[in-house]
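Peer 1: sequence unavailable; structure follows:
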């Protein structure tokens, strides 16, 4: 029997009877339940002209509810292999959290084969499509605007990490998951990969999911998720926002393709300002921009425990904590899937050798044989 045994108490529209999904929605009793018919009407039958994006598990449409509220309707594709699990994860993770820098969940539809999430509609799409996209969006991302976006995302992430219990690790912080409202206030979205981290647990061992380029090396290689994994991803995003370019661009010469590597090279040469977006105008504060870049490098340190937490990141971005006294070291970067595969294989081989060595019988001075017992204390993701 599922540990999720309760159903929604508050509904809108007809409720399906005996839906097995209802048994998996414990903790989401107070979320509005929309009928499929209502969302069909809101999106003009999911017309292609209302399609505003395509997520990892299905399309997203703009819709208008009967009361005039504009919403984003996120539909689980029937072809999505991981979508069911991600749908539940997103719904249960976001249902109880509220912050100005997180998307707002209006409700959902769980009706037959239809699984749909309904969010507030954000007029200016994502950072990936506006600031970093190849097509001009018409939005002026001056320095002041970028500062507010960086601090806003940091605030939202700090809230997830420390403002709720259990803590929430997002696992997929990236430009396409940062949405912007009409005032360009950033909202962290897409909680399909999020994990809850109990206060007494240092990390969770799980299947690796996310986007290469933003993945912390220890997570990508060993599957170990901590809040510092999100910090690494935020560091990459921070440098993207300041530089105005994506973390990876294969059109560039090989040595310039990886933004994090190029940023380190400039820092090491004492020319960090060279990576700043050249399109920024008169309001650019070069010193502040360089400080933000240094924070990005601190967030992407190779040694997990030496990365700052998000509360410290916020203080550094606001100028409340000194950055120059912090030790900045060369970040570790996974360049591509081949690099990831080779390093994962090497790590597995080293671990196996270590276990075999520690488990081998050894003779003591008294001639007794002893054996070392190996215990792994981590939470596994049960797929």
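Peer 2: All right, it came through fine. In this text, all values refer to a predicted model and were calculated from it rather than measured experimentally.

Peer 1: only C-alpha atoms for contact and neighbour calcs from this point on.
Peer 2: Fine.

Peer 1: so the closest residue in space to residue 256 that isn't next to it in sequence: helix, strand or coil?
Peer 2: Residue nearest to residue 256 in three dimensions, not counting chain neighbours: residue 262, with 5.8 Å by C-alpha to C-alpha, 6 or more residues apart in numbering. Three-state assignment for residue 262 (DSSP: H, G, I helix; E, B strand; the rest coil): helix.

Peer 1: so after the helix or strand that contains residue 294, what's the next helix or strand?
Peer 2: Secondary structure from DSSP states H and E places residue 294 in helix 286-299. Per DSSP H and E, the first helix or strand lying C-terminal to helix 286-299 is helix 310-317.

Peer 1: list the buried ones in that next one?
Peer 2: 310, 312, 313, 314, 316, 317 (16 or more other C-alpha atoms under 10 Å).

Peer 1: cool, and stretch 293-312?
Peer 2: Of all the residues in stretch 293-312, those buried under the rule 16+ other C-alpha under 10 Å are 293-302, 304, 307-310, 312.

Peer 1: which residues sit against it?
Peer 2: By C-alpha atoms under 8 Å, 6 or more residues apart in numbering, the residues outside stretch 293-312 that reach it are 154-155, 157-158, 161, 216-218, 227-229, 231-236, 238-239, 242, 260, 263-264, 272, 313, 316-317, 321, 323, 326-332.

Peer 1: 7 Å instead?
Peer 2: Under the contact criterion C-alpha atoms under 7 Å, 6 or more residues apart in numbering, stretch 293-312 has outside partners 154, 157-158, 228, 231-232, 235-236, 238-239, 313, 328-332.

Peer 1: pasting the second one now:
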């Protein structure tokens, strides 16, 4: 049983959000809109108004509140309380002035693992896949899909893989960076490529991801192109590279990348956010936000 949360009245939350005014709308997800609210004591909160489709029975809703409140982590938004009046179900969270992680990065475009997108199978390895996409976005400074880019670069994953298999992975780095640690960038890209493998069995666990990002173990590099990239009709970019560059052998299934090289360049710390995110995912702390 988690810590006790406060019970709010619907009238109280309606007043706090100015009758759920569009001017206070912070965002809207699959479970309903979220509004900024100011309570009578002056505290600022975020009020999630659950949609009718997401309504469960009273006992199930209360059980979910207990489960959510039991998850305490400094990377997670704190649940202050809830409201359950008739068919109305609302959750009251702490208000984050700098908004949420998806807005700090890019729109979550939905990072769905192939097995979930095709078959609805949701496991911890689906989170590993999503983590890999986030890592690539952090490194490249761009979203998973960008229609404004050159056709061969629109889709981040096939573009990243093409550069990676030709040992040109550092060309993926955000061009706006004036300097960066090449060792950290190489390590992060290597981990990301592992995480977005087609088969969940080929993806590492999050605990292993942490040790790889930390440099405690070497990073295995899978040379077999993910099937979801070969099966889809992406633009052919194989001729955009120098002819003298040889393709990696299809018979080579695994290599290792050393992490002992000392790189002296300074700039962006690629490791801090991915390690933090991997710790959260490993503990299953993203579940409430789905």
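Peer 2: On my side now, so go ahead. Just so we're clear, the structure is a prediction, and the values are computed from it rather than from any experiment.

Peer 1: returning to what we had before: closest to residue 223 of structure 1 among the buried residues of stretch 293-312 of structure 1?
Peer 2: When those are ranked by distance to residue 223 of structure 1 (C-alpha to C-alpha), residue 304 comes first, at 13.2 Å.

Peer 1: what do we get in structure 2 for that closest one?
Peer 2: In structure 2, the residue matched to residue 304 of structure 1 (TM-score structural alignment) is residue 200.

Peer 1: just residue 331 of structure 1 next, same as before
Peer 2: So residue 331 of structure 1 corresponds to residue 226, using TM-score structural alignment.

Peer 1: its match: what's it in contact with?
Peer 2: 197, 198.

Peer 1: between the two ends of stretch 250-260 of structure 1, how far is it?
Peer 2: Distance between the two ends of stretch 250-260 of structure 1: 14 Å, counting by C-alpha to C-alpha, to the nearest Å.

Peer 1: map the residue nearest to residue 256 of structure 1 across to structure 2 for me.
Peer 2: Structural alignment (TM-score structural alignment) places residue 262 of structure 1 against residue 159 in structure 2.

Peer 1: so its match makes contact with residue 150?
Peer 2: No. Using C-alpha atoms under 7 Å, residue 159 of structure 2 makes no contact with residue 150, being 10.7 Å away.

Peer 1: so which of these two has more stuff around it?
Peer 2: Legend: neighbour count by other C-alpha atoms under 10 Å for residue 159 of structure 2 and residue 150, higher for residue 159 (17 against 9).

Peer 1: from residue 239 of structure 1, how far off is the aligned residue in structure 1 for residue 169 of structure 2?
Peer 2: Aligned by TM-score structural alignment, residue 169 of structure 2 pairs with residue 272 of structure 1. Residue 272 of structure 1 sits at a distance of 11 Å from residue 239 of structure 1 (criterion: C-alpha to C-alpha).

Peer 1: do residue 48 of structure 1 as well
Peer 2: Distance from residue 48 of structure 1 to residue 239 of structure 1, by C-alpha to C-alpha: 34 Å.

Peer 1: these two - which one has more neighbours?
Peer 2: Set side by side, residue 48 of structure 1 and residue 239 show more neighbours around residue 239, with 27 against 12, by other C-alpha under 10 Å.

Peer 1: now the helices for structure 1?
Peer 2: 36-42, 83-94, 127-130, 143-158, 217-222, 227-243, 259-268, 286-299, 310-317, 337-359 (DSSP state H).

Peer 1: and these, which is most packed in?
Peer 2: helix 227-243 (a mean of 26; mean count of other C-alpha atoms under 10 Å).

Peer 1: what does it correspond to over in structure 2?
Peer 2: The aligned range for helix 227-243 of structure 1 is 124-140, by TM-score structural alignment.

Peer 1: residues contacting the matching stretch, please?
Peer 2: For stretch 124-140 of structure 2, using C-alpha under 7 Å, 6+ apart, the contacting residues are 111-113, 143-144, 172-174, 188-189, 192-193, 195-196, 200, 203, 206, 274, 281.

Peer 1: and residue 29 of structure 1, which of the helices of structure 1 is closest to it?
Peer 2: helix 83-94 (9.9 Å).

Peer 1: ok so, going back, tell me which of the helices of structure 1 lies nearest to residue 121 of structure 1.
Peer 2: Residue 121 of structure 1 lies closest to helix 36-42 among these, at 12.5 Å (C-alpha to C-alpha).

Peer 1: quick one, what contacts residue 263 of structure 1?
Peer 2: So residue 263 of structure 1 contacts 272, 275 (C-alpha under 7 Å, 6+ apart).

Peer 1: how about the contacts made by residue 275 of structure 1?
Peer 2: 243, 263.

Peer 1: could you redo the last one with a cut-off of 10 Å?
Peer 2: Counting by C-alpha atoms under 10 Å, 6 or more residues apart in numbering, residue 275 of structure 1 makes contact with 239-240, 242-245, 259, 262-267, 289-290, 293.

Peer 1: isn't residue 11 of structure 2 up against residue 84?
Peer 2: No. Assessed by C-alpha atoms under 10 Å, residue 11 of structure 2 is found out of contact with residue 84, at 11.4 Å.

Peer 1: any common contacting residues for the two?
Peer 2: By C-alpha under 10 Å, 6+ apart, no residue touches both residue 11 of structure 2 and residue 84.

Peer 1: next one: residue 41 of structure 1 from residue 65 of structure 1, what distance?
Peer 2: As defined by C-alpha to C-alpha, residue 41 of structure 1 lies at a distance of 8 Å from residue 65 of structure 1.
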